[in-house]
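Undergrad: Have a look at this fold, sequence not included:
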């Protein structure tokens, strides 16, 4: 099981990846949505804002009103961000759950 610090680091790494590819990410994710990431085996959550293809304001705690919610185990989150777990197969198999509106899911799929 990954630690809280490893999960935080994975989310910060994801935010850095998106920031490094800001132009490309902005083209794929041209919206502003609240984001929550719930880590089931640790009983923690992180939240932030997905703006113009970048994650901003990442902090610990849940946001029950988030427009996009990702739920996974700590190990799956770390593996997903590290590229060791295929996002599409993890999502279709139920290892990673994504709750979002239909149009948001279509846009997020571009990243998967």
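TA: Happy to help now that I have it. Here the structure is a predicted model, which means the values were calculated and not measured.
Undergrad: CA only for contacts and neighbour counts going forward, please
TA: Will do.
Undergrad: host element of residue 2?
TA: Per DSSP states H and E, residue 2 falls between elements, in no helix or strand.
Undergrad: Pull the number of nearby residues for it.
TA: Residues lying near residue 2 (other Cα atoms under 10 Å) number 15.
Undergrad: want to compare, so here's the second one:
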């Protein structure tokens, strides 16, 4: 089971990858939205912002998300680490229910190029 430290490191890696992206991916990530990632097996939520093509972590709190972020993810720590490493395809994980993504319709349209 992935630790919270490994999950935070995975989000940092994802943020670095988004910051280095070009073209459509860079454009899709370059908007300002609140973000929460509930790590279900650790019952911990990492909150932050997706801003200027980077994920800025604000806090790590026990339990489910304390508020309703504009983009909400939920998954196990192992799945988060596997997706960032490239071992798990986000679309397949989402379609099978391993990953939950909730966002407004416009945000989903922008995010689809990241997936």
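TA: Thanks, I have the structure now. In this text, all values refer to a predicted model and were calculated from it rather than measured experimentally.
Undergrad: Send over the TM-score of the superposed chains.
TA: After superposition, the two chains reach a TM-score of 0.89 (TM-score structural alignment, normalised by the length of structure 1), with 112 aligned residues with a Cα RMSD of 1.7 Å.
Undergrad: Where is the longest helix in structure 2?
TA: helix 4-20 (DSSP state H).
Undergrad: Wait, residue 6 of structure 2 touches residue 81, no?
TA: Yes. Here residue 6 of structure 2 reaches residue 81: they are 7.2 Å apart, a contact under Cα atoms under 8 Å.
Undergrad: More neighbours: those two, which one.
TA: Shown here are residue 6 of structure 2 and residue 81; by other Cα under 10 Å, residue 81 has more neighbours (22 against 15).
Undergrad: Contacts only, for that one.
TA: 2, 6-7, 10 (Cα atoms under 8 Å, 6 or more residues apart in numbering).
Undergrad: Residue 35 of structure 2 now?
TA: Neighbours of residue 35 of structure 2 in contact, by Cα under 8 Å, 6+ apart: 47-50, 69-73.
Undergrad: before we move on, back to that, can you tell me which of the contacts of residue 81 of structure 2 lies nearest to residue 65 of structure 2?
TA: Residue 65 of structure 2 has its nearest neighbour among the contacts of residue 81 of structure 2 in residue 7, at 15.7 Å by Cα to Cα.
Undergrad: Quick one: the helices in structure 2, in order.
TA: Taking DSSP H as the criterion, structure 2 carries its helices at 4-20, 23-29, 77-85, 90-95, 105-111.
Undergrad: thinking again about what came up before, contacting residues around the longest helix of structure 2?
TA: 25-26, 29, 42, 44, 46, 53-56, 77, 80-81, 84-85.
Undergrad: and what of stretch 62-73 of structure 2?
TA: Residues outside stretch 62-73 of structure 2 that contact it (Cα under 8 Å, 6+ apart): 33-38, 43-47, 99-104, 107.
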